[in-house]
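In: sequence and predicted model, in that order:
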Amino acid sequence: MEQKKIDTEQASEIASLNVLKKMWEIRIFEETIQELFDSGELYGTMHLCIGQEATAVGGAGTLKKSDWIVSTHRNHGHCIAKGTDIRAMFAELLGKKTGTNEGKGGSMHIADLAVGNLGSNGIVGAGFPIAAGAAMTAQMQGTDQVVLCYAGDGATNEGSFHEALNLASIWQLPVIYLIENNQYGMSSSIEQMVNIDKLSARGESYGIEGITIDGNDVDLVTKTVEKAVSKARAGGGPTLIEALTYRHKGHSKSDKLIYRSEEECREWQETNDPIIRLEKKLIQQGVTNEVEIRQLEMTVRKELNDMVASVKLDNEPTVEDLWTHVYSEDVV
């Protein structure tokens, strides 16, 4: 019995360290592509999720490989948490043929069906009905799959949100809507956009359980999503989760961040950073120490830096590649 208890504790500690590593992979991925953008090696725009790693890992990290996620334009963390290959993501953003979409989709359109990543979407609120449709597929085919749909707070004001929630409710679809409330829809604060205290209250209008949680507590996010996933998998229908978090960077690369104060940003970054909070918790629990954490961080940085150096040598799509994946190649 004592050995079983020790084994359980060791497994728990390993799982916690894996969560921390995954969060660092997301953070460093984002920092790296920002550096690539700033140096002129990466074109277009991007929407960084630095500061929101807990919702990504605590959400997608609870799913089976066969389960699906639907993501949004702020998508990199979700994709990494679901298991999409990081090297292939770097390649996609750098326009290489080895990318997830062979270098033709870019930042906002990463998809990886092999791990249940149904794809990201640049259209605000478009993921809600896509998730409902995927969940209906699982329900009609009798699988035990569930769908986790990520969206930002601003997307809950789109008509697609209300239409999808209504359908998910009346058909009791196996879908979890995870709203990352990072306090701002582009440049407008959430207080200016809605007249309710909690976005999760909108679930009640459609007979859906609504929950508001601290989205920077990765353990709480994990427990909450796990419970919702179990309910959906057992036929209990959808759940709406509002996770309170904060993006450290601007809405996109063109955002000058003139709509929020430096004091507010500093408060969130210094006292409520999800990675710092997890590190402190693991140190207090005796799972790890400061030296081991910094070694883990350095290891991840080297791994990702090596990936980028390798990706830069990959081939780019050819002119002929422009004609592939445009029309279905199946002949009926």
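Out: Now that the structure is in, tell me what you want to look at. All of these numbers come straight from a predicted model, not from anything done at the bench.
In: C-alpha only now, for contacts and for neighbours.
Out: Will do.
In: now Ile293: how far from Arg301?
Out: Ile293 sits 12 Å away from Arg301, going by C-alpha to C-alpha, to the nearest Å.
In: what does Gly83 give?
Out: For Gly83 relative to Arg301 (C-alpha to C-alpha), the value is 18 Å.
In: quick check: which helices or strands does the longest helix that the chain contains pack against?
Out: Criterion DSSP state H: the longest helix present in the chain is helix 2-38. Using 3 or more C-alpha pairs under 8 Å, 6 or more residues apart in numbering; DSSP states H and E, the elements in contact with helix 2-38 are helix 53-60, helix 76-82, helix 274-284, helix 290-311.
In: pull out the buried positions in the third one.
Out: Read that as helix 274-284. Neighbour counts over helix 274-284 (16 or more other C-alpha atoms under 10 Å) mark Pro274, Ile275, Leu278, Glu279, Leu282 as buried.
In: mind listing residues that contact it?
Out: Where contact means C-alpha atoms under 8 Å, 6 or more residues apart in numbering, the residues beyond helix 274-284 that reach it are 16, 20, 23-24, 51-54, 216-218, 288-290, 293.
In: filter those to the buried ones?
Out: Buried by 16+ other C-alpha under 10 Å: 16, 20, 23-24, 51-54, 216-218, 288, 293, out of the contacts of helix 274-284.
In: around Ser189, how many other residues sit close by?
Out: Applying other C-alpha atoms under 10 Å, we find 16 residues neighbouring Ser189.
In: Asn195 is in contact with that one, correct?
Out: No - with contact defined as C-alpha atoms under 8 Å, Ser189 does not count as touching Asn195 (11.8 Å).
In: for the one helix or strand Ile179 maps to, packing partners?
Out: Assessed by DSSP states H and E, Ile179 sits inside strand 175-181. Counting by 3+ C-alpha pairs under 8 Å, 6+ apart, the packing neighbours recorded for strand 175-181 are helix 127-141, strand 147-152, helix 218-233, strand 239-244.
In: return the most buried member of these.
Out: Counting by mean count of other C-alpha atoms under 10 Å, strand 147-152 has the highest mean neighbour count of these, with a mean of 28.
In: next helix or strand past it?
Out: By DSSP H and E, the next helix or strand past strand 147-152 is helix 159-170.
In: buried set for that next one?
Out: For helix 159-170, a neighbour-count test (16+ other C-alpha under 10 Å) marks Ser160, Phe161, His162, Ala164, Leu165, Asn166, Leu167, Ala168, Ser169 as buried.
In: returning to what we had before: the inter-axis angle of the longest helix of the chain versus helix 218-233?
Out: Angle, helix 2-38 to helix 218-233, by axes from the mean of the first three to the mean of the last three C-alpha atoms, to 10 degrees: 100 degrees.
In: okay, pairing it with this:
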Amino acid sequence: MSLARPARTRTSPTPRKAARKTAKASKAEPGADTRHRSDLLEAMLRIRHFEERCVELYSATKIRGFVHLYIGEEAVAVGVNEALTPEDAVVATYREHGHALARGISAEAVMAEMYGRTTGCSGGRGGSMHLFDASRRFYGGNAIVAGGLPLAAGLALADRMGGQNRVTCCFFGDGAFAEGEFHETANLAALWNLPLLLICENNFYAMGTALERHQAQTDLAMRATSYGMVAWSVDGMDVEAVEQAARRAVEGIRTGTGPHFLELRTYRFRAHSMYDPDRYRDKAEIERWKSRDPITLLTDRMRESGAPVDKDVARIERRITAEIDHAVEAAEQAPEEPVENLLQHVTSAPAEAVT
């Protein structure tokens, strides 16, 4: 099978058919927009409350190791996952609790993994940075910066060679943009016309280094176009803008226009990790970004449209609180892996002798 890239024009993608279908459905079904916004709000609130509970549990030494919180970036995971189907694949970063929850992995399975218990989605062996669930085609976080990009290219290549009309979505941060793995992956993805959606979560700080201190050109979407792929920047604090952009990109990929790159400009409200004293950011800058909290932006929009958002939020938060309470209780009661099992999954089992 030839991997040569077919001839095509590299211009901005045309408006997606899915958008037109959604618009028609909204007009035909009263309240569809309100219900969808409520679903988006619930997904973001689930991530926010889960992360806030992780802060409490970490402070109480119930959760150990490195923990990277997603607070402030919820619109990215939720908006992008709305554009994907269960058959598509997702590769995440080490800040992936939000990605996992948005993909549909239960809070119970994620929390058990945080506790290192056998009922966790990775059997308790991955912890915060290595959530994984093959049944949902969620190929997990990766503690290596940019480490997921080559894996995503491999998944996309397998789908293309197998004739599958599936998309692989890879999340990574602005710090990963500086790594060789990004440039190698972008080059091969464009060269081989891979069905790959590259999602750069640009929160403007690679750990503690501001974007302008490690990139001479800070327009990452513009730089991505140099590889011959469609790319543009999106307000990553607006979940509806993220969803619209992701649907547009996914439609383009499915129709054969090659890999797409979205630079989602977002911001983490917490430090890089729970170990980070966060002395490299101005407090006023953090407050400016908090004024554009993605949850607040959506609730304000719903309120302006006349939706009963305050009642919705109260109802959703009660349900999510009970869900997370149950997840914590289940994690604390779940067993740890027996010592005698620790060598399992480290090496493959010996192959049977061929006679």
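Out: Noted; the coordinates are in hand. Predicted, not measured: the structure shown is a model, and the values here were computed from it.
In: returning to what we had before: can I get the buried residues of helix 159-170 of the first structure in a markdown table with distance to Thr137 of the first structure?
Out: Compiled in a markdown table, the buried residues of helix 159-170 of the first structure are given as follows (distance: C-alpha to C-alpha, whole Å):
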| residue | distance to Thr137 of the first structure |
| --- | --- |
| Ser160 | 19 |
| Phe161 | 19 |
| His162 | 20 |
| Ala164 | 14 |
| Leu165 | 16 |
| Asn166 | 17 |
| Leu167 | 13 |
| Ala168 | 12 |
| Ser169 | 15 |
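In: now flag whichever of those is closest to Arg247 of the first structure.
Out: Taking C-alpha to C-alpha as the measure, Arg247 of the first structure lies nearest Phe161 of the buried residues of helix 159-170 of the first structure, at 21.9 Å.
In: contacts only, for that closest one.
Out: Contact partners of Phe161 of the first structure, counting by C-alpha under 8 Å, 6+ apart, are Gly125, Phe128, Pro129, Ala155.
In: now do the contacts for the first one.
Out: It refers to Gly125 of the first structure. Ala151, Ala155, Thr156, Glu158, Ser160, Phe161.
In: do the same with the third one
Out: The contact partners of Pro129 of the first structure, by C-alpha under 8 Å, 6+ apart, come to Ser160, Phe161, Glu163, Ala164.
In: with the second one instead?
Out: Residues counted as contacts of Phe128 of the first structure (C-alpha under 8 Å, 6+ apart) are Cys149, Ala151, Ser160, Phe161, Ala164, Leu165, Tyr177.
In: what do we get in the second structure for the third one?
Out: Under the alignment (TM-score structural alignment), Ser160 of the first structure pairs with Glu181 in the second structure.
In: verify the stated contact: its match with Gly147.
Out: Yes - counting by C-alpha under 8 Å, Glu181 of the second structure touches Gly147, with 7.2 Å between them.
In: give me the neighbour count for the counterpart of Val57 of the first structure in the second structure.
Out: Under the alignment (TM-score structural alignment), Val57 of the first structure pairs with Val78 of the second structure. Using other C-alpha under 10 Å, Val78 of the second structure has 27 other residues around it.
In: any idea how far Phe172 of the second structure is from Val78 of the second structure?
Out: For Val78 of the second structure, the distance to Phe172 of the second structure - C-alpha to C-alpha - is 15 Å.
In: what do you get for Ala153 of the second structure?
Out: As for Ala153 of the second structure, its distance to Phe172 of the second structure is 13 Å (criterion: C-alpha to C-alpha).
In: how many other residues sit next to the counterpart of Arg294 of the first structure in the second structure?
Out: Using TM-score structural alignment, the partner of Arg294 of the first structure in the second structure is Ala314. For Ala314 of the second structure, the neighbour count with other C-alpha under 10 Å is 11.
In: wait, a strand at Lys64 of the first structure?
Out: No - Lys64 of the first structure is assigned coil when assessed by DSSP: H, G, I helix; E, B strand; the rest coil, not a strand.
In: count the neighbours of it for me.
Out: By other C-alpha under 10 Å, 13 other residues sit near Lys64 of the first structure.
In: dump the residue contacts of it.
Out: Per C-alpha under 8 Å, 6+ apart, neighbours of Lys64 of the first structure: none.
In: rerun at 10 Å
Out: Lys82, Val115, Gly116, Gln145, Val146 (C-alpha atoms under 10 Å, 6 or more residues apart in numbering).
In: ditto for Arg301 of the first structure
Out: Counted by C-alpha under 10 Å, 6+ apart, Arg301 of the first structure has contacts Trp24, Glu25, Arg27, Ile28, Phe29, Thr32, Gln295, Met307.
In: out of the contacts of Gly125 of the first structure, who's nearest Leu313 of the first structure?
Out: The nearest one, if we look at the contacts of Gly125 of the first structure relative to Leu313 of the first structure and count by C-alpha to C-alpha, is Ala151, at 34.4 Å.
In: would you mind finding the match for the closest one in the second structure?
Out: Matched to the second structure by TM-score structural alignment, Ala151 of the first structure sits across from Phe172.
In: residues near the residue lying closest to that match once chain neighbours are set aside, how many?
Out: In space, and not counting its chain neighbours, Phe172 of the second structure is closest to Cys200: 5.1 Å by C-alpha to C-alpha, 6 or more residues apart in numbering. If you count neighbours by other C-alpha under 10 Å, Cys200 of the second structure ends up with 24.
In: counterpart of Cys200 of the second structure in the first structure?
Out: Under TM-score structural alignment, Cys200 of the second structure pairs with Ile179 in the first structure.
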